[in-house]
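Chemist: below: sequence and its predicted model.
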Amino acid sequence: MIKLTKLAVLCSLIALPTQALARDVNDLGVDVQAATSAYIVKNTNPRYPGSYNGSRLEGWALMSYVVDTQGKAKDIEVIMASDTRGSEENAEKYLTNLEFAPATKEGKTVEGGYLFSFEVGKYFNGYSNDKASRGFINEYDEINKLLQAKEFKKAELALAELYKDHTKNTSEQALFAWLKSQYYYHQQQWFGFDEQLSVAYLLRAKLPTDIQYLVAKSALQWYSFKGDFNLAYNAIYALDNIEGKEFSEENKLATIKQIDDLLARTPQINSQINVSKDKLSYLSLSRGSIKIEGASDVSKLQIRCADQVVDLEASELVNYVIDEQSRRCGLLVKSANPAEIKVKQTGYAIVNSKFDAS
């Protein structure tokens, strides 16, 4: 099965010139003129990946990392990843081979927290590995019919077989995640829907145009409902950047206004983080005043923004106010034991359509 933690923060990612499709959050939406975010100055990774022994299986990972004041990546954490062997290790290795100009704030060099999406694409003599196989498509269509007929038990078994037998490259993994999100949606199993939609959204560039549109539209609706305005704004710009699909400027501006209005009408955002043992949970933040309950036993409690990294002391009740100028902030939680943590966000908004464009 795909390994996942709590809902990931997905962001505007820039493809680097390599067949290992590593994407850095060089433009996290922070005002470039403010010169607050780190950016890559040197990439010492090899241009081409190694041998894959003829396998079609591809891997991917989404990581959170810190760029220190020396321009090095450190404190690398896995948010979510495929279960392809080596995905996490390859992503971490790629990150450590990058050199950055560190973030600055008020004229001083500071640490900053960012996200990094990594994919390994495999290429063979005579053809690329970027399409779903015929066997995958046939089973995908059959499962779709089962879902429409509400035959969920049969669909569950067929999904397991589809993943085991035919889900290999990232195109197939993206399609599988979308299909499984629909399986959960039809049964109103929202945690599973949330997880699988996150994967489909992360890998959306691998999807056919019409499905890519459905994924971005579903993401917009879901993240708006959840009060994750960071991702909601991001989804608007995802809709605006689908090749072959028209999303007019009028519709874009109207949708942005809807999210602006919803954010203004949501002065308090309540979230619950279900922390698994020794697994990272990451919650994107939309407002600057943070109240955390139930974190007395966690091993890591940290706020990462593009221009600051703050270690919070674990306790039953934690309060912290983020700098109003900070952008792209997330809360990291890790615990040696399972935990349920409540987070309340109030105060000024630290997201908007300007800073959270894709």
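Modeler: Arrived safely.

Chemist: from here on, just use CA atoms for contacts and neighbour counts.
Modeler: Fine.

Chemist: quick check: residue 343 is in a strand.
Modeler: Yes - assessed with DSSP: H, G, I helix; E, B strand; the rest coil, residue 343 lies in a strand.

Chemist: count residues in the vicinity of it, would you?
Modeler: Number of residues near residue 343 (other C-alpha atoms under 10 Å) recorded here: 21.

Chemist: check contacts around it.
Modeler: 270-273, 290-293 (C-alpha atoms under 8 Å, 6 or more residues apart in numbering).

Chemist: buried members of these into PyMOL, please.
Modeler: To isolate the buried members of the contacts of residue 343 in PyMOL, using 16 or more other C-alpha atoms under 10 Å:
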select buried, resi 273+290+291+292+293
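
Chemist: show me where the stretch 1-150 of the chain has strands.
Modeler: For the stretch 1-150 of the chain, the strands defined by DSSP state E, counting those that start in this stretch cover 3-4, 14-15, 20-24, 39-43, 60-67, 73-81, 98-101, 103-105, 108-110, 112-120, 123-124, 127-128.

Chemist: how far off centre is the last one?
Modeler: Which is strand 127-128. How far strand 127-128 lies from its chain's middle: 27 Å, per C-alpha atoms, centre = their mean, to the nearest Å.

Chemist: for the first one, same thing?
Modeler: Between the mean C-alpha location of strand 3-4 and the chain-wide mean there is a distance of 12 Å, by C-alpha atoms, centre = their mean.

Chemist: then this one, side by side with the first:
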Amino acid sequence: MLSASSFGNSKEVKAAKIIKNANKVEDAFTSRGGMEGWTRVSYIIDKDGTTKDIVVFDYSGKDRYVTKATKLVKNLQYSPALINDKPVTSAQILFVKHTYSEAGHSEGSVTPAFAKEYQAIIDALTSPSANMPSIKISIDELVEDHTKNLNEHALAAWLKSIYYYKNEDFLEYMRQSQITVDLYEYLPIAILAKSTVNLFQSQLYYGNFKGASETLARMGSVDGLNLSQQTHQQFADALKASKATESSNVTKGQLSSLGAWSQAYEFSTFKVDVSQGSVDSVELRCNDYQQKYVEGWENQIDFPAQTSDCILLIRGDAGSTFDILEITS
């Protein structure tokens, strides 16, 4: 999540970069014929380039991937972030894809059993008389019984995004759209195109402008999307217009099933307003500055002067929803 940027008027920031990966290629999993999954991890990169304070805040549902992701990040060595060539601590968010061999690519394909159940759920979702509780059960069974590789995880996330949209659970719809897009190389191009637009629009709606900017950049870089310059400009204009609205100082979020949420963040002064559930802590993870708040976040948190490339980590009860409100006066 870090990028080279200006730090104040005279300070130059250089992002941390991986210089060594000590993770070894592992043998294929044997449980249930081999399984793949994904995790989303937030962590600190110290001044010496080692990683610490590793938090897996979202995952594909198998606890072993929490352990594997933590181990993977511990085995990464970085050249630290620099400010005027001086090493500083920094923060990172990483989407980890766990493949059969951990070699970085999936050897899986959609099985006939998955394809059959997937199509049945698609048909049910597009039916005028869709029975949403029954469809939810079918999706859960599909994930538990037949989703074993990243191709299937990508399609299952796509199914879930449709379900949650129709069920008007739009925060979960945005999450599933994000998972779908993050697994872009395992998707048919038509589904990827729809998912990317869905994600972009939901990010605008919920005030995640940093994420929307990243999604827009991805639209222009993924082979096969063939986004025209005119279309790209239309999306860029939509992002600019959303930032200019009165509601642009509100970002909405929801804690994952692991009870956490993390995202790159730009507001300088803000508070967290919990709309449902409970939040236990709010943590700032910035270049050369980290601070965890277990109280006071509902009133006001101030970014210190001259921080950059900040990430928020919020923890509490799974499923809790909240608003991050920028304080402008």
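Modeler: Arrived safely, thanks for sending. Please read these numbers as outputs of a predicted model, since none were measured by experiment.

Chemist: follow-up on the earlier one: out of the strands of the stretch 1-150 of structure 1, flag the one nearest residue 318 of structure 1.
Modeler: With C-alpha to C-alpha as the criterion, residue 318 of structure 1 lies closest to strand 112-120 of the strands of the stretch 1-150 of structure 1, at 20.4 Å.

Chemist: quick revisit: inside strands: which ones of the contacts of residue 343 of structure 1?
Modeler: Within those, residues falling in strands by DSSP state E are 270-273, 290-293.

Chemist: okay, among these, which ones form the most distant pair?
Modeler: 273 and 290 (13.8 Å).

Chemist: how many neighbours does residue 349 of structure 1 have?
Modeler: Residue 349 of structure 1: 19 surrounding residues under other C-alpha under 10 Å.

Chemist: wait, what's in contact with the residue mapped onto residue 187 of structure 1 from structure 2?
Modeler: Alignment note (TM-score structural alignment): residue 187 of structure 1 maps to residue 167 of structure 2. The neighbours of residue 167 of structure 2, taking C-alpha under 8 Å, 6+ apart as the test, are residue 132.

Chemist: from residue 35 of structure 2, how far off is residue 167 of structure 2?
Modeler: Separation of residue 167 of structure 2 from residue 35 of structure 2 (C-alpha to C-alpha, to the nearest Å) stands at 29 Å.

Chemist: residue 121 of structure 2 matches what in structure 1?
Modeler: Superposed on structure 1 with TM-score structural alignment, residue 121 of structure 2 falls opposite residue 143.

Chemist: residues contacting that match?
Modeler: 155, 158-159.

Chemist: at 6 Å what do you get?
Modeler: Residue 143 of structure 1 sits next to residue 155 when contact means C-alpha atoms under 6 Å, 6 or more residues apart in numbering.

Chemist: one more: residue 154 of structure 2?
Modeler: 180, 183.

Chemist: just the element for it, please.
Modeler: Element membership for residue 154 of structure 2 (DSSP states H and E) is helix 150-166.

Chemist: ok, average deviation of that helix from structure 1?
Modeler: Comparing helix 150-166 of structure 2 with its match in structure 1 after superposition yields a mean distance of 0.9 Å (mean C-alpha distance after the TM-score superposition for structure 1).

Chemist: buried ones in that helix?
Modeler: Using 16+ other C-alpha under 10 Å as the test for burial, helix 150-166 of structure 2 gives 150-164.

Chemist: swap in stretch 315-325 of structure 1?
Modeler: Residues of stretch 315-325 of structure 1 classed as buried by neighbour count (16+ other C-alpha under 10 Å): 318, 322.

Chemist: great, nothing more from me.
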